[in-house]
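Asks: got a sequence here, can you build the structure:
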Amino acid sequence: MANKQRGYVEVTLDRRRRLKFDLNALSELEGALGKPVTQLNDSTVGMQELRAMVWAGLLHEDPGLTLRDTGEIIELERIEAITEKVTEALLAAFPQGEGKNGKGGPTGTGRKPSASPSGRSA
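Replies: I've put the predicted structure just below:
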């Protein structure tokens, strides 16, 4: 469950933990992956990326956590549920409509959906 005001999402790993993707977590994630988080999508997220995302999301509560430690607390039989929690936490980090100029997304580059059937804004 997400605490949207603070961006925390509870996840069960070795114990109940809270994922949070703040600027520090996202910066650490980029460093671990060697690429911007904006380049991640469903087709590019494998086990290494998922492990790094969980690791970065937990650093706020356990700064000494390593990638290897993180791999040991992720149970493969729960990988789908863990992936859903990571996605939820990332979405909580970038609430829709709160980016630059109220357009959503981390940089405010998201587009508002069109209200007209033709796809054009009125």
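Asks: every contact and neighbour count from this point should use C-alpha atoms.
Replies: Fine.
Asks: mind listing the helices for this protein?
Replies: 23-33, 47-58, 67-73, 79-93 (DSSP state H).
Asks: do you know which of these lies nearest residue 6?
Replies: Nearest of the helices of the chain to residue 6, taken as Cα to Cα: helix 79-93 at 8.4 Å.
Asks: residues near the nearest residue to residue 16 once chain neighbours are set aside, how many?
Replies: Once flanking residues are discounted, residue 16 sits nearest to residue 10: 6.7 Å by Cα to Cα, 6 or more residues apart in numbering. Per other Cα atoms under 10 Å, the neighbour tally for residue 10 reads 18.
Asks: ok, residue 10 to residue 98 distance?
Replies: Residue 10 sits 23 Å away from residue 98, going by Cα to Cα, to the nearest Å.
Asks: give me the nearest residue to residue 71, chain neighbours excluded.
Replies: Among residues not flanking residue 71 along the chain, residue 51 sits closest, at 6.0 Å (Cα to Cα, 6+ apart).
Asks: the structure of the following sequence is requested for comparison with the preceding one:
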Amino acid sequence: MANKQRGFVDIDLDKPRRLRYTLNALAEIEDKLGLTVTELGEANLGLKAIRTFLWAGLIHEAPELTEKAVGDWVDFENMAYVQTKIAEAFETATRKND
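Replies: Below is the predicted model of the structure:
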């Protein structure tokens, strides 16, 4: 089971995996998309951005993953599910401490 206190969110892809947006993952997203984390919330993001977010959230447990490999796990059948899981993990990682 995922530990939301540590920012982990379970996701079923090619196998059960855990999304986590660490500082390194957020920096990778900024580098790939050319936007700061603050700007991401206001941007209109396309399919490449979804793939980048998914990849960045998975590299903590599998640094050898590529964006293209991760993209092969997503199609129109599971895209809404993947987007929901990304949003859940991203919100968990970036919310302010209560």
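Asks: quantitatively, what TM-score do the chains reach?
Replies: Remark: TM-score between the superposed chains equals 0.89 [TM-score structural alignment, normalised by the length of structure 2]; 98 aligned residues with a Cα RMSD of 1.8 Å.
Asks: one step back: distance check, the counterpart of the residue nearest to residue 16 of structure 1 in structure 2 against residue 66 of structure 2.
Replies: Structural alignment (TM-score structural alignment) places residue 10 of structure 1 against residue 10 in structure 2. For residue 10 of structure 2, the distance to residue 66 of structure 2 equals 19 Å [Cα to Cα].
Asks: quick revisit: what about the residue nearest to residue 71 of structure 1, how many residues close to it?
Replies: A count of neighbours around residue 51 of structure 1, defined by other Cα under 10 Å, yields 21.
Asks: so who does it touch?
Replies: For residue 51 of structure 1, the contact set (Cα atoms under 8 Å, 6 or more residues apart in numbering) comprises 67, 70-71, 74.
Asks: out of those residues, which are shared with structure 2?
Replies: Compared against structure 2 with both residues aligned by TM-score structural alignment, their matches' Cα atoms under 8 Å, the contacts of residue 51 of structure 1 retain 67, 70-71.
Asks: next, the contact list for residue 77 of structure 2, please.
Replies: With contact set as Cα under 8 Å, 6+ apart, residue 77 of structure 2 has no partners.
Asks: and it, how close does it get to residue 70 of structure 2?
Replies: When distance is defined by Cα to Cα, residue 77 of structure 2 is 15 Å away from residue 70 of structure 2.
Asks: now residue 50 of structure 2
Replies: Using Cα to Cα, residue 50 of structure 2 is found at 10 Å from residue 70 of structure 2.
Asks: out of everything not next to it in sequence, what's closest to residue 83 of structure 1?
Replies: Using Cα to Cα, 6+ apart, the closest residue to residue 83 of structure 1 is residue 50 (7.3 Å).
Asks: report how many residues lie close to the counterpart of residue 64 of structure 2 in structure 1.
Replies: Aligned by TM-score structural alignment, residue 64 of structure 2 pairs with residue 64 of structure 1. Close neighbours of residue 64 of structure 1, defined as other Cα under 10 Å, add up to 10.
Asks: residue contacts, residue 64 of structure 1?
Replies: Shown in contact with residue 64 of structure 1 (Cα under 8 Å, 6+ apart): no residues.
Asks: so which residue is dead centre in structure 1?
Replies: What sits nearest the mean C-alpha location of structure 1, by Cα atoms, centre = their mean, is residue 90, with 2.4 Å.
Asks: mind checking how far the aligned partner of it in structure 2 is from residue 7 of structure 2?
Replies: Counting by TM-score structural alignment, residue 90 of structure 1 corresponds to residue 90 in structure 2. In this view, residue 90 of structure 2 and residue 7 of structure 2 are 8 Å apart by Cα to Cα.
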